[in-house]
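Enquirer: 3D model of this:
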Amino acid sequence: MTFSSGHRKGYRLRPNMASVALWPSWLIVLAGYLVTMIWTVLISFTSSTLLPVMDFIGFAQYERLFLTPRWLQSLNNLALFGVLFIAASLFLGYLMAAALDRDVRGEAIFRSAWLYPYSLSFIVTGVVWQWIMNPQLGLQKAVNNLGWDQFRFDWIIDPDRAIYVVIIAAVWQSSGLVMALCLAGLRGVDPDLWKAIRVDGIPLWRAHLSIILPIVAPMLITAVVLLGIAVVKSYDLVVALTDGGPGTATDVPAKFIMDYLFLRGNVGLASAGATVMLLGVIAGLAPWIYSTTRKSSK
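Expert: Predicted coordinates for the structure are as follows:
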């Protein structure tokens, strides 16, 4: 079948028309993200309080930021939350995926039940776990009503343990995502490899650790990136679950920034905190982006 020159020209123009159709989306991205990020960075070098003002004061806001105990505590909380949340989600998610990969009966029910929490927003998760952890309403109250009056599970009001309540709630919601990703990776493993493992008599735990994990590593990396994004966006979970309390025991940088931006009327300091978080995200993603682009260019 042959095409006339007119048909060939029209065919060549279609990709260009498709790119033109995407221009409004690109403009929205540039205006909504890039321009606002540049504006935030600029404001962080000013003395802006309730309203932005363009008077350059250097790094004074950053010096004040890192001399604020609440900001330092929020960074410590974020580091602890991020490490334990990602590690626990990866561990539990992979265990659930490995269990489902054994062709268990009722797999669809288990898979749906474990993945269901991820469909909820962090706000809903925070409210649900606030009820569960409330000593007067939740788990402690239920166990006390059964006769165990000495049982105590009041972590949510304990400044030293409240951050672990946030971690538990986040793991409950996100481990199902890791399970789904890892299960997709496990289902891609060659069945002949499993036969060889059984023939050689390799223990199941050793096979997963030494053979299977390297195969599903791309899925785990994807999970780490998605969980890392959830760590940075942990504002809504913290607000719904503990509101940063008791005191500032569960405060995170995102809540610090929002409080100083809307409640304390210090736009300059809030912008400095947002810029620090932006630089942290870029520093964390840069090695992954570099390795990905380098592999694709080979």
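
Enquirer: Every contact and neighbour count from this point should use C-alpha atoms.
Expert: Fine.

Enquirer: Identify the residue nearest the geometric centre of the protein.
Expert: Ala230 (1.6 Å; C-alpha atoms, centre = their mean).

Enquirer: mind checking how far that residue is from Gln173?
Expert: 11 Å (C-alpha to C-alpha, to the nearest Å).

Enquirer: Check Leu22 too.
Expert: Applying C-alpha to C-alpha to Leu22 and Gln173 gives a distance of 34 Å.

Enquirer: So between those two, which is more surrounded?
Expert: Taking neighbours as other C-alpha atoms under 10 Å, Leu22 and Gln173 compare with Gln173 leading, 22 against 10.

Enquirer: What number of neighbouring residues does Val20 come out with?
Expert: Neighbour tally, Val20, other C-alpha under 10 Å: 12.

Enquirer: Can you say which helix or strand has it in it?
Expert: Assessed by DSSP states H and E, Val20 sits inside helix 5-21.

Enquirer: for Val165, same thing?
Expert: helix 162-187.

Enquirer: Outside of the next helix or strand after that helix itself, list whatever touches it.
Expert: Counting by DSSP H and E, the next helix or strand C-terminal to helix 162-187 is helix 191-200. With contact meaning C-alpha atoms under 8 Å, 6 or more residues apart in numbering, helix 191-200 is reached by Ala207.

Enquirer: hmm, 6 Å instead?
Expert: Helix 191-200 is contacted by no other residue when judged by C-alpha atoms under 6 Å, 6 or more residues apart in numbering.

Enquirer: That one: how far from the chain's middle?
Expert: 36 Å (C-alpha atoms, centre = their mean, to the nearest Å).

Enquirer: got it, and stretch 204-212?
Expert: 27 Å.

Enquirer: gap between the two ends of it?
Expert: With C-alpha to C-alpha, one end of stretch 204-212 sits 10 Å from the other.

Enquirer: contacts for that stretch?
Expert: Contacts for stretch 204-212 (C-alpha under 6 Å, 6+ apart): none.

Enquirer: Ile157: what's it in contact with?
Expert: Pro246.

Enquirer: same question, the one 4 residues further on
Expert: Contacts of Arg161 were listed using C-alpha under 6 Å, 6+ apart, and they are Trp155.

Enquirer: quick one more, to check against the first:
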Amino acid sequence: MSVTSRPAHYGFAEHWLPRLVLAPSFLLVLVFLYGFIAWNGALSFTASRLLPNYEWVGLAQYEALFASERWWVAVHNLFIFGVLFIGGAMVVGIVLAILLDQKIRLEGALRTIYLYPLALSFIVTGTAWGWMLNPGLGLEKLMHDWGYAGFSFDWLVNPDRSIYTIVIAGIWQSSGFVMALFLAGLRGIDDSIIKAAQIDGASLPRIYWRIILPAMRPVFFSTLMILAHIAIKSFDLVMALTGGGPGFSSDLPATFMYQMAFTRGQMGLGAASAMMMLVTVSAVVVPYLYSELRRSRHV
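Expert: From the prediction side, this is the model:
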């Protein structure tokens, strides 16, 4: 049957069937994602406490949020965690990717070992590292049992150091993911570039630093966006490892929001903090989406 002689119902099905199939998913996303975002935004302007209360209070919840010492501790911790987590995971992941790119023996086994932490949830990672860093149970006790009585590593219970234990666990969890992304990028580089540079007398470290890594800017940018998103919304790792403590010394905005909305009965304040997190995530994701759309138009 020719195209021109197809039945009329065929064109109708071809045009509307994909839309009908996608409609339920679209409606679910519209209601349970964007609808709840809008509802959360509305609650942030109300006097909601243990239950939703639609008494309009304007910017009172945001004023209370910015006046909260605990909120600013969480923001400061997010800055520390974000910089060290993103930087550490990038450095470790790139180094591992470069080492594996040398086509060493047992590459498949090593790649699996490095990627294994990615298969674990942050809850499992936080619990395991909580055991290892517990002064009475993990590394410090092990060193004492070996005879190093003066060894001390009490960061987990030290309010000034607890946030760095989250950084350690986060880097361990995510560096394998960064390695996989950069290894895929490195395998896409033409070997003739490296050989030509070596003929010109360039050493292998200089080749990677001056030629290979600068050519991987899209991988850098994508990895940075993903890690920044993970850092901003980190919740389960903190709750499993430190619970936000000691006190609230290792709080992050996500744990602050949870404590306010679901533990302390201050739903309006928790909604306001969630909206601030949304603004922060948008500040990271929107420029990335804009650059991707702009790049696709020029291709």
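
Enquirer: how close does the residue nearest to the centre of structure 1 sit to Phe81 of structure 1?
Expert: Counting by C-alpha to C-alpha - Ala230 of structure 1 and Phe81 of structure 1 are separated by 11 Å.

Enquirer: swap in Trp129 of structure 1?
Expert: 16 Å.

Enquirer: repeat for Tyr260 of structure 1
Expert: 22 Å.

Enquirer: So which of those two has more stuff around it?
Expert: More neighbours surround Phe81 than the other of Tyr260 of structure 1 and Phe81, with 22 against 19 (other C-alpha under 10 Å).

Enquirer: Ignoring the adjacent residues along the chain, who's closest to that one?
Expert: Ile167 (6.0 Å; C-alpha to C-alpha, 6 or more residues apart in numbering).

Enquirer: Ok, Ala64 of structure 2 next?
Expert: Leu269 is the one closest to Ala64 of structure 2 (C-alpha to C-alpha, 6+ apart), at 7.4 Å.

Enquirer: Am I right that that neighbour sits in a helix?
Expert: Yes - if the criterion is DSSP: H, G, I helix; E, B strand; the rest coil, then Leu269 of structure 2 is within a helix.

Enquirer: from memory it sits against Gln61, does it?
Expert: Yes - contact criterion C-alpha atoms under 6 Å: Leu269 of structure 2 and Gln61 qualify, at 5.3 Å.

Enquirer: With neighbour numbers in mind, choose between those two.
Expert: In this view Leu269 of structure 2 and Gln61 are compared by other C-alpha under 10 Å, and Leu269 has more residues nearby, 27 against 24.

Enquirer: Quick check: that one vs Leu43 of structure 2, distance?
Expert: Taken as C-alpha to C-alpha, the span from Leu269 of structure 2 to Leu43 of structure 2 is 9 Å.

Enquirer: Please apply the same query to Ala271 of structure 2.
Expert: In terms of C-alpha to C-alpha, Ala271 of structure 2 sits 6 Å off from Leu43 of structure 2.

Enquirer: ok, now Pro52 of structure 2?
Expert: Distance of Pro52 of structure 2 to Leu43 of structure 2, computed by C-alpha to C-alpha: 7 Å.

Enquirer: Show me which of these two is the more surrounded one.
Expert: Between Pro52 of structure 2 and Leu43, counting by other C-alpha under 10 Å, Leu43 is the more crowded of the two (25 against 13).

Enquirer: what sits against that one?
Expert: Counting by C-alpha under 6 Å, 6+ apart, Leu43 of structure 2 has contacts Gly268.

Enquirer: What's the match for Thr46 of structure 1 in structure 2?
Expert: Structural correspondence for Thr46 of structure 1 with respect to structure 2 (TM-score structural alignment): Thr46.

Enquirer: Asp236 of structure 2: how many residues sit nearby?
Expert: 17.

Enquirer: err, Ala249 of structure 1, not the other one
Expert: Quick note: Ala249 of structure 1 (other C-alpha under 10 Å) scores 21 neighbours.

Enquirer: Can you name the helix or strand that the closest residue to it other than its chain neighbours falls in?
Expert: Leaving out its chain neighbours, the residue that sits closest to Ala249 of structure 1 by C-alpha to C-alpha, 6+ apart is Pro159, at 5.3 Å. Assigned by DSSP H and E, Pro159 of structure 1 falls within no helix or strand.

Enquirer: Chain neighbours aside, what residue packs nearest to Met90 of structure 2?
Expert: Nearest to Met90 of structure 2 is Val178, by C-alpha to C-alpha, 6+ apart, at 6.3 Å.

Enquirer: Any figure for the gap between the one you found and Phe122 of structure 2?
Expert: From Val178 of structure 2 over to Phe122 of structure 2 (counting by C-alpha to C-alpha), the distance is 16 Å.

Enquirer: cool, Pro218 of structure 2 as well?
Expert: 27 Å.

Enquirer: Between those two, point out the one with more neighbours.
Expert: Phe122 (23 against 12).

Enquirer: Quick one: residues contacting that one.
Expert: Phe122 of structure 2 neighbours (C-alpha under 6 Å, 6+ apart): 236-237.

Enquirer: hmm, try it at 10 Å
Expert: 128, 169-170, 173-174, 234-241 (C-alpha atoms under 10 Å, 6 or more residues apart in numbering).

Enquirer: residue ranges of the helices in the stretch 51-200 of structure 2, please?
Expert: With DSSP state H, counting those that start in this stretch as the criterion, the stretch 51-200 of structure 2 has helices at 60-66, 69-100, 107-115, 122-133, 139-145, 162-187, 191-199.

Enquirer: Identify, out of those, the most deeply packed stretch.
Expert: helix 162-187 (a mean of 22; mean count of other C-alpha atoms under 10 Å).

Enquirer: Now that helix on structure 1. Mean distance?
Expert: Compared with structure 1 after the fit, helix 162-187 of structure 2 shows a mean deviation of 0.3 Å (mean C-alpha distance after the TM-score superposition for structure 1).

Enquirer: and that helix, what does it pack onto?
Expert: helix 69-100, helix 107-115, helix 122-133, helix 217-232, helix 236-241 (3 or more C-alpha pairs under 10 Å, 6 or more residues apart in numbering; DSSP states H and E).
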